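Student: Predicted structure and sequence below. I'll ask about it afterward.
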Amino acid sequence: MNTRSTRRLLATGAIAALALAGTTACAPGQQNADGDVELTWWHNGTGEPLNGFWQSVADEFEAANPGVTVTIEAVQNEELQRTKIPNALRGSNPPDLFQQWGGGELAAQVEAGRVMDISDEVGPELDSIGGSVAGWQVDGKTYGLPFSLGIEGFWYNKALFADAGIEGTPTTLDELDDAIDKLKDADITPVVVGAGDKWPAAHYWYNFALKSCSPDTLKTAAVDLDFSDSCFVDAGDDLEAFLETEPFQEGFLATSAQKGATSSAGLLANGKAGMELMGHWNPGQMMGLTEDGKGLGDDLGWFNFPAIPGSSGDATAALGGGDGFSCSVQAPPECVDLLKYISSVDVQTRFAETGAGLPVTAGAEAGVSDPNMQALLEGRNNATYVQLWLDTSYGPTVGGAMNDAIANMFAGQASSKDIVKAMNDAAATQ
């Protein structure tokens, strides 16, 4: 941490320490008889570099805030998300600061009154984070802040695009169709998809919905689980029309996404296809699927899912997912202070330098050095709205039904209306 940041935090901590003096004894997570505060912090960074990094952040916060102790517990992701946090929030002694993925899970926690509304305390942070904070908001209020957020789009082979005579990258659906035609004419497989794993296929419908529906419609649907807006049917119609262009490799319904050289990621990495719709993790995944361990190297490029002219969707919107933290409703004010420190430019820049994710705070971009990650970061920062993965946003019941129905469309066994019906039927059971 730089000297200026340290002095600023030390000054803040000194003021806070004076304000805490003379208080009565309280339960853990609040002030004790000496005016000290103990914060509990749960995260999923069980391995390096995150485990050590978060400990250093806690140590810095303690040093800058005398009388505050931060006790960290690192827990394996699935256990933390599926059992430990839900059980703790239902009990009487939840952690003060805990991992938060946003979306439908957060909305349920808010409805149950378990999460602190921090809207009034994080105005500057919201300005710095911008549209990436949407997944951690419910009904216009903020209940957590992300520390990492990646988006997906088309990863493409620059050399094969040049061979096919494609100049630039598609920005509209018509331009994407034109690029696919040019790749076919050059005897190049245009697009690969690991539909055998189901979720990569589902992400096509997600993106068509993102570019068909307005951000307000998507936000409302995530809360109400009402998918009656016609844009959701439009998304299916657009996907059906896209499938009719036959953009994918042979046998795409049985292809895995990331396992081996014949997976969709492996085909792209080994120069066997023009592009793949996939998340921010794809470049790293592709490196392990080539003999030289370099993937496509300098030939790899990225562009956001194209806009659909005439639709209500935001042309710059992006689909993604990430990690953040929330404070439990009974946490002391110092929990919000720690959350704000995690969101600071200094901490976010150093987080980016670990390579463990993409920072969300403006000004932390200097920590991102990989060219592909820089392109992705630019795409995310240019997005006026970032929508969480729809299965995360809508929860497991609706998300599972949605993914199954989309997989059926890929197999030619479902219509656009069947997808929406499956989602509404699943929502009705909750």
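Tutor: Noted; the coordinates are in hand. Small disclaimer: the values here were computed from a predicted structure and weren't measured.

Student: When you work out contacts or count neighbours from here on, use the C-alpha atoms and nothing else.
Tutor: OK.

Student: which residues in the stretch 251-400 of the chain form strands?
Tutor: Using DSSP state E, counting those that start in this stretch, the strands assigned to the stretch 251-400 of the chain run over residues 275-278, 300-303, 318-327, 386-388.

Student: hmm, who's touching the longest one?
Tutor: The reference is to strand 318-327. Strand 318-327 is contacted from outside by 95-102, 115-116, 136, 143-152, 206-207, 210, 279, 304-305, 335-336, 339, 380, 383, 385-389, using CA atoms under 8 Å, 6 or more residues apart in numbering.

Student: Geometric centre of this protein: which residue is closest?
Tutor: The residue lying closest to the centre of the chain (CA atoms, centre = their mean) is G321, at 1.2 Å.

Student: State the distance from F53 to E73.
Tutor: Counting by CA to CA, to the nearest Å, the gap from F53 to E73 is 13 Å.

Student: How about T142?
Tutor: For T142 relative to E73 (CA to CA), the value is 24 Å.

Student: and what of T46?
Tutor: With distances defined as CA to CA, the gap from T46 to E73 amounts to 9 Å.

Student: quick one, what contacts the residue lying closest to G236 once chain neighbours are set aside?
Tutor: Spatially, and ignoring its direct neighbours in sequence, G236 is nearest to S416 (4.1 Å; CA to CA, 6 or more residues apart in numbering). Counting by CA under 8 Å, 6+ apart, S416 makes contact with V233, D234, A235, G236, D237, E240, M409.

Student: that older thread, adding distance to A352, write the strands of the stretch 251-400 of the chain out as a markdown table.
Tutor: Below are these laid out as a markdown table (distance: least, CA to CA, whole Å):
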| stretch | distance to A352 |
| --- | --- |
| strand 275-278 | 21 |
| strand 300-303 | 19 |
| strand 318-327 | 13 |
| strand 386-388 | 19 |
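
Student: this is the other structure I want to compare:
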Amino acid sequence: MRSIRLCAAVVAALLVAACGSSGTTGSGALTWWHNGTSDPLKSLWQSVADGYHAAHPDVTVTVDPIQNEQFQTKVPLALQSDSPPGAYQQWGGGQLTSQIKSGKVLDLTSAVSGWIGKLGKAAEGWQSGGKQYGVPYDRHVVGFWYRKDLFAKADITTPPATMADFDAAIDKLRAAGVTPVAIGSKDRWPDAFYWDYFAVRECSTNVVKQSIEAQKLDDPCWRKAGDDLTALLAKKPFQEGFLGTPAQQGAGSSAGMVANGQAAMELQGDWEPGTMAALTEDKDFASKLGWFPFPSVDGGAGDPGVTLGGGDGFSCTTAAPPACPDFLKYISSTEVQSKLAAAGIGLPVNPDAASALKDATLRQVFDFSQKATYIQTYFDVALPTAVGQALDDAIANFVAGKGTSASVAQSVGQAATGDR
């Protein structure tokens, strides 16, 4: 496969990149948890571990790929134990703040002060109380990935810009015998993308910020978001049996459906082409993909230039060897970041690696992210862990036909009361 050949080819370059890593490393064994369970990321992360070890023979990096959805339970349990991993996948925000309470997340402020500034505002998402507790390796924005060939079949010449356009596209796709939208509701978190996006379209940015900070969604705009989602669900845009469909596991997942031309669209992050690559035999599927931002909502108080997103990063624990901060520096280096970008893993946080985004559609997404007036972190990450999970559960239940617009908004306040 193309991704495997790519990963094999970059090993030598990664070895050279590791040699440029500097700082006090110390010796020891570093256990590294990440969510790259399939190629190209799985092989690429292994080559990163190998490259760092080659440049620092006294540091052994043991890679432990873990399915993305398992992090919600495995990390809190590990941080309560006496043997947490040395480095682990971290999404920042309120989740990070919750994890810091364990006393096991390493304060990186001093160790990264000499170089973290190059990553710009992206690094702020991994701060808490003015201290740095993690380092991002990419940024993400969420939008609609669509099949250009299926849009053409349905005589859709322009990607939807408004919800009225989107509704019309659903009707045209249905009439053409095409499933309009795939969604992996079995994993629940993809449902939240819809509610989150309707929220940032209905609520002003200031209201969103204040509501997240207070952990109270009492402005009427939050209920409007639920009403918008109700209206969309009434259009029946998703595949049959969507509540039992996984997001990223197997050719029958929502990502696999779009990759294999079984559905026209999916609302997902910029990581999706990389995810799709392992789910289809069509080597040319990427050339058939297009992308467009979430449509505007007529009458909404939200800024249409706001996009939903976040990022991926890593934190070190207090059980990590002294080399852990330097290992994170290596991952943020231009050389490694360029390989991640070239493999379609995500949008690089190191600006010097942006030129490595060879895919024209991913470049479009990157340019859009640079022009966005504000990038709102996914609400389940922006909020404390328990509160964000309660919101995701309420949204998933709502999509399944249980609950109301009011109950989704109320779930945050109820969970926040218990979290304090």
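Tutor: On my side now, so go ahead. Please read these numbers as outputs of a predicted model, since none were measured by experiment.

Student: What's the TM-score once they're superposed?
Tutor: Both chains were compared after superposition, and using TM-score structural alignment, normalised by the length of the second structure their TM-score is 0.74; 398 aligned residues with a CA RMSD of 4.3 Å.

Student: residue in the second structure matching the residue nearest to G236 of the first structure?
Tutor: Mapped onto the second structure by TM-score structural alignment, S416 of the first structure lines up with S405.

Student: Okay, that match and G300 of the second structure: tell me how far apart.
Tutor: Distance, S405 of the second structure to G300 of the second structure, using CA to CA: 16 Å.

Student: what does S211 of the second structure give?
Tutor: 17 Å.

Student: Same question for G274 of the second structure.
Tutor: With the distance defined as CA to CA, G274 of the second structure ends up 33 Å from G300 of the second structure.

Student: now F292 of the second structure
Tutor: Taken as CA to CA, the span from F292 of the second structure to G300 of the second structure is 19 Å.

Student: do the same with D227 of the second structure
Tutor: Summarising the geometry, the distance separating D227 of the second structure from G300 of the second structure, computed by CA to CA, is 12 Å.

Student: Kindly report the same for L383 of the second structure.
Tutor: As for L383 of the second structure, its distance to G300 of the second structure is 23 Å (criterion: CA to CA).

Student: do A8 of the second structure as well
Tutor: 48 Å.

Student: Comparing these two, which shows the higher neighbour count?
Tutor: Set side by side, A8 of the second structure and G300 show unequal neighbour counts under other CA atoms under 10 Å, the larger going to G300 at 18 against 12.

Student: Double-check that one against E202; I have them as touching.
Tutor: Yes: counting by CA atoms under 8 Å, G300 of the second structure does reach E202; the two are 4.2 Å apart.

Student: picking up where we left off before, for the strands of the stretch 251-400 of the first structure, which one sits closest to F248 of the first structure?
Tutor: With CA to CA as the measure, strand 275-278 is the member of the strands of the stretch 251-400 of the first structure nearest F248 of the first structure (9.5 Å).

Student: for the first structure, longest helix please?
Tutor: helix 390-410 (DSSP state H).

Student: quick one: the longest strand along the second structure aligns where in the first structure?
Tutor: With residue count as the measure and DSSP state E as the assignment, the second structure has strand 135-147 as its longest strand. Under TM-score structural alignment, the alignment places strand 135-147 of the second structure onto residues 145-157 of the first structure.

Student: Quick check: end-to-end length of that stretch?
Tutor: Comparing the first residue of stretch 145-157 of the first structure with its last one, the separation is 35 Å (CA to CA).

Student: same deal with stretch 187-203 of the first structure?
Tutor: One end of stretch 187-203 of the first structure to the other measures 26 Å (CA to CA).

Student: Centre of the chain to that stretch, how far?
Tutor: Offset of stretch 187-203 of the first structure from its chain centre (CA atoms, centre = their mean, to the nearest Å): 20 Å.

Student: Could you confirm V233 of the first structure falls within a helix?
Tutor: Yes: counting by DSSP: H, G, I helix; E, B strand; the rest coil, V233 of the first structure is located in a helix.

Student: Translate it into the numbering of the second structure.
Tutor: Across the alignment, which pairs residues by TM-score structural alignment, V233 of the first structure is matched by R223 of the second structure.

Student: Would you tell me what the next helix or strand after the longest helix of the first structure is?
Tutor: Using DSSP states H and E, the next helix or strand after helix 390-410 of the first structure towards the C-terminus is helix 416-428.

Student: So which bits of that following helix are buried?
Tutor: Residues of helix 416-428 of the first structure classed as buried: S416, K417, D418, I419, V420, K421, A422, M423, N424, A426, A427 (neighbour count, 16 or more other CA atoms under 10 Å).

Student: now for the last one: what does it line up with in the second structure?
Tutor: For A427 of the first structure, the equivalent position in the second structure is taken to be A416, counting by TM-score structural alignment.

Student: hang on, that match packs against T385?
Tutor: No: A416 of the second structure sits out of contact with T385 when judged by CA under 8 Å, with a separation of 10.0 Å.
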